[in-house]
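Trainee: Fold the following, please.
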Amino acid sequence: MLRSQSRMDSTTAAATAAAAAAPAPVLLVTNDDGIDAPGLRFLVDRLVAAGRYRVLVCAPDTDKSGVSHCITWRPALRCKRVDIIGATAFGVSGTPADCASLGISGKLFDGLVPDLVLSGINIGNNCGYHVIYSGTVAGAREAFLYGIPAIAMSYDWVAGRSSVNDLKVSAEVCMPLINAIVTEIKNGTYPQGSFLNVDVPTDAAHPKGYKITKQGTYMARISWEQTVYKKPAVESYQTANMDVDGEKDSELVTSENDLLFKRVIVGRSSNGVEGEETDHNSLVDGYITVTPLGALSRTEPDAIPYFKACVSRLVDNFSSPGSSFSRSRG
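Mentor: Below you'll find the model as predicted:
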């Protein structure tokens, strides 16, 4: 019995020593609100405070909200070191997708390739069709395209109710999910077929819990109004997210003959009736929504037969005698 206990103690000690010697998981943080945005800073603070990760930051040096999956093709990117306690950080003159791509390449961080990419925490939700416009989601998607697990994270900011502290709370409530995903990656059990889009409800301090959801069709409906440019007196934390009620003008060079138009939100809607398990419905209901996403948008299955029949008719018409297409080939 004593020998058996001794062997068990020895095995436990060896396992503990091996765990202590194992390199810390490497996490890369990016966003679209810019490297100085409070959501990113709070998230990095929480990751560093956990004491179990090596934290890298590669994020746009200015606000790049709403740029979707835009990339910089010809110009070189300017990368400047930024002091963030506990992390190695660079501000980059590119888009969120650029930053994720550069950050996972091994070129910027001396050969380090992250185990997990985190994009956020964004100011404003990214539910439904908003994932198409979102630079936050694009940062995570870019990593996913290259085989790196990724999570996009956003907070459902509501003007008049939300404060910067809610972004700090959002980082805190996302930590259990981040920790769990890192464990799955370490164990080799994390699936490769999707990345995650996480949205934290407006009352970030009192969520009902995590809920796995599917992407719905919710979006803020946009129109345009003519305006006169005026430089804002104070920069707002409410950045150019589609669903945030606020404005953030950029510097414009204008002349008296220029017409200026700005986007305005005229409503919020979904196409058709959505079930309870969709991202936006669950978010409004108070859940932290966790939505697995893929790289591609796919049409509804019932549309396939229609388009097959439509294309078949077109082919028949083009190839029939007397058609303009048939005559041109003859």
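Trainee: Could you use CA atoms for every contact and neighbour count after this?
Mentor: Fine.
Trainee: Which parts of the stretch 201-330 of the chain are helices?
Mentor: Counting by DSSP state H, counting those that start in this stretch, the stretch 201-330 of the chain has these helices, from start to end: 279-284, 303-319, 324-329.
Trainee: show me where the chain has strands.
Mentor: If you assign secondary structure with DSSP state E, the strands in the chain sit at 26-30, 54-60, 79-82, 87-92, 116-123, 150-155, 195-200, 210-212, 219-227, 260-269, 288-293.
Trainee: Could you dump the ones you listed into a markdown table with distance to Asn241 added?
Mentor: Output for the strands of the chain, formatted as a markdown table (distance: least, CA to CA, whole Å):
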| stretch | distance to Asn241 |
| --- | --- |
| strand 26-30 | 16 |
| strand 54-60 | 15 |
| strand 79-82 | 24 |
| strand 87-92 | 20 |
| strand 116-123 | 7 |
| strand 150-155 | 10 |
| strand 195-200 | 14 |
| strand 210-212 | 23 |
| strand 219-227 | 10 |
| strand 260-269 | 11 |
| strand 288-293 | 18 |
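Trainee: re earlier: highest mean neighbour count out of the helices of the stretch 201-330 of the chain?
Mentor: When you average the neighbours per residue for each of these (mean count of other CA atoms under 10 Å), helix 279-284 leads with a mean of 24.
Trainee: Tell me the helices and strands packed up against that helix.
Mentor: Contact here means 3 or more CA pairs under 8 Å, 6 or more residues apart in numbering; DSSP states H and E; on that basis helix 279-284 packs against strand 288-293.
Trainee: now the other sequence, so there's something to compare against:
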Amino acid sequence: MEGGKLGTILITNDDGIDAPGLRALVQSLVVANLFNLQVCAPDSEKSAVSHSITWLHPIAAKQVKIDGTTAFAVSGTPADCASLGVSKALFPTVPDLVVSGINKGSNCGYHIVYSGTVAGAREAFFNDVPSISISYNWVKGKSDLNDFTLAAQVCLPIISAVLVEAKNPSYPRKCFLNVDVPTVVPNHKGYKLTKQGKSIIKMGWKQVTSETEGQKMSSDMTNTDTDISKNFDPSSVSPEHLLFTREVRGSHLDDDESDYRSLQEGYITVTPLAALSHAEVDCQAYFKNWLQSVPGPSSL
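Mentor: Have a look, this model is predicted:
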């Protein structure tokens, strides 16, 4: 490796290239001086865009200065950034590892489906590049920006270990890793291998009378404020339009040793994820019998 370093890491995220979580992660990796670093991240916040991609028009990449790295801000989604970053179209080589994060707020349970942070790692996985998504369980009123640096530091051993182990033919290529760091980082209980649970915030909709209503939505799971007005264009709303905003109506948490439950207990959760989700066994059995009872399609 160049200069005796462990390998090349591509950093992306969904909070945007200026987000404190990404900057803390990059700074910690630069200080470690063990890696060659590339950054390819959205030029603005792209939270909760899941695995959406840009298809109908080109995306723009602008080089920006981040000390110790070669960095680009991209007008696309996290999945776009990961795909472009590993393609050899933007950088001359394919990275050895993609790290997506550090996200402001946990990504556990069903919320993994919505996460742009996890999608960045998943897209790398689609392209046969080992990857890790990292999230910090930010709690409003308890967390501060220094916690991102602490979260990065406790994840450095995993990042280094994956870089080394991924060269081993036995390293599993059918999954990628999703890591969540607890709120009080110095009091963490260590790494814990977990499984994706079924925790989720229950959300509904309420009608509002103007674009200024409900501009901030607070999650009772992540306790982060999301300013939904930032990408809102008031001129796009005519008087005859009805306006609706999301609102939190409760949550469902797992009772077993799933990712979110373990995170709340103070563990740094490490959850292998796959791109394909398989239906529960009882669902397969039910629909196997059910389908046999459905009348066959008529000939056309």
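Trainee: In space, what's closest to the aligned residue in structure 2 for Leu43 of structure 1 - neighbours in sequence excluded?
Mentor: Alignment of Leu43 of structure 1 against structure 2 is given by TM-score structural alignment, with Leu25 as its counterpart. Across the structure, with CA to CA, 6 or more residues apart in numbering as the measure, the residue nearest Leu25 of structure 2 apart from its sequence neighbours is Ala152 (5.2 Å).
Trainee: So what's the residue count around the aligned partner of that neighbour in structure 1?
Mentor: For Ala152 of structure 2, the equivalent position in structure 1 is taken to be Ala171, counting by TM-score structural alignment. One way to gauge burial is a neighbour count; for Ala171 of structure 1, by other CA atoms under 10 Å, it gives 27.
Trainee: what's the aligned residue in structure 2 for Gly124 of structure 1 in contact with, if anything?
Mentor: Using TM-score structural alignment as the criterion, Gly124 of structure 1 maps onto Gly105 of structure 2. With CA atoms under 8 Å, 6 or more residues apart in numbering as the criterion, the residues that contact Gly105 of structure 2 are Ser135, Tyr136, Asn137, Trp138, Val139, Thr222, Asn223, Thr224.
Trainee: now do Asp96 of structure 2
Mentor: Asp96 of structure 2 is in contact with Gly7, Thr8, Ile9, Val129, Pro130, Leu163, counting by CA under 8 Å, 6+ apart.
Trainee: And Cys40 of structure 2, by the same measure?
Mentor: With contacts defined as CA under 8 Å, 6+ apart, the neighbours of Cys40 of structure 2 are Leu10, Ile11, Thr12, Ile17, Ala71, Phe72, Ala73, Val74, Cys81, Ala82, Leu84, Gly85.
Trainee: from what I can see the third one touches Val39, true?
Mentor: Yes: Thr12 of structure 2 lies in contact with Val39 (CA atoms under 8 Å); the separation is 6.1 Å.
Trainee: Of those two, which one has the most company?
Mentor: Here Thr12 of structure 2 and Val39 are compared on neighbour count by other CA under 10 Å; more neighbours surround Thr12, at 33 against 28.
Trainee: Tell me how far the more buried one lies from His241 of structure 2.
Mentor: Summarising the geometry, the distance separating Thr12 of structure 2 from His241 of structure 2, computed by CA to CA, to the nearest Å, is 37 Å.
Trainee: From His188 of structure 2, how far off is the closest residue in space to Asp255 of structure 2 that isn't next to it in sequence?
Mentor: What sits nearest to Asp255 of structure 2 in space, not counting adjacent residues and going by CA to CA, 6+ apart, is Arg261, at 7.1 Å. Spatial separation of Arg261 of structure 2 from His188 of structure 2 under the definition CA to CA is 14 Å.
Trainee: Residue in structure 1 paired with Tyr114 of structure 2?
Mentor: Here Tyr114 of structure 2 is matched to Tyr133 in structure 1, going by TM-score structural alignment.
Trainee: wait, what's in contact with its match?
Mentor: With contact set as CA under 8 Å, 6+ apart, Tyr133 of structure 1 has these partners: Gly66, Val67, Ser68, His69.
Trainee: What are the buried residues along stretch 191-211 of structure 1?
Mentor: The neighbour-count criterion (16 or more other CA atoms under 10 Å) identifies 194-204, 207, 210-211 as the buried residues of stretch 191-211 of structure 1.
Trainee: and of the residues you listed, the nearest to Phe325 of structure 1?
Mentor: Closest approach between these and Phe325 of structure 1, by CA to CA: Ser194, at 43.5 Å.
Trainee: The closest one pairs with which position in structure 2?
Mentor: Using TM-score structural alignment, Ser194 of structure 1 pairs with Cys175 in structure 2.
Trainee: same thing with Asp258 of structure 1?
Mentor: Checking with TM-score structural alignment, Asp258 of structure 1 has His241 as its match.
Trainee: What of Gly246 of structure 1?
Mentor: That one, Gly246 of structure 1, aligns with Asp225 by TM-score structural alignment.
Trainee: correct me, but its match touches Lys216?
Mentor: Yes: counting by CA under 8 Å, Asp225 of structure 2 sits close enough to Lys216 to count as a contact (6.0 Å).
Trainee: Enumerate every residue touching the spatially most central residue of structure 2.
Mentor: With distances taken as CA atoms, centre = their mean, structure 2 has Thr117 as the residue nearest its mean C-alpha position (1.7 Å). For Thr117 of structure 2, the contacting residues are Thr12, Asn13, Asp14, Ser47, Ser50, Pro78, Ser100, Gly101, Asn103, Ser133, Ile134, Ser135, by CA under 8 Å, 6+ apart.
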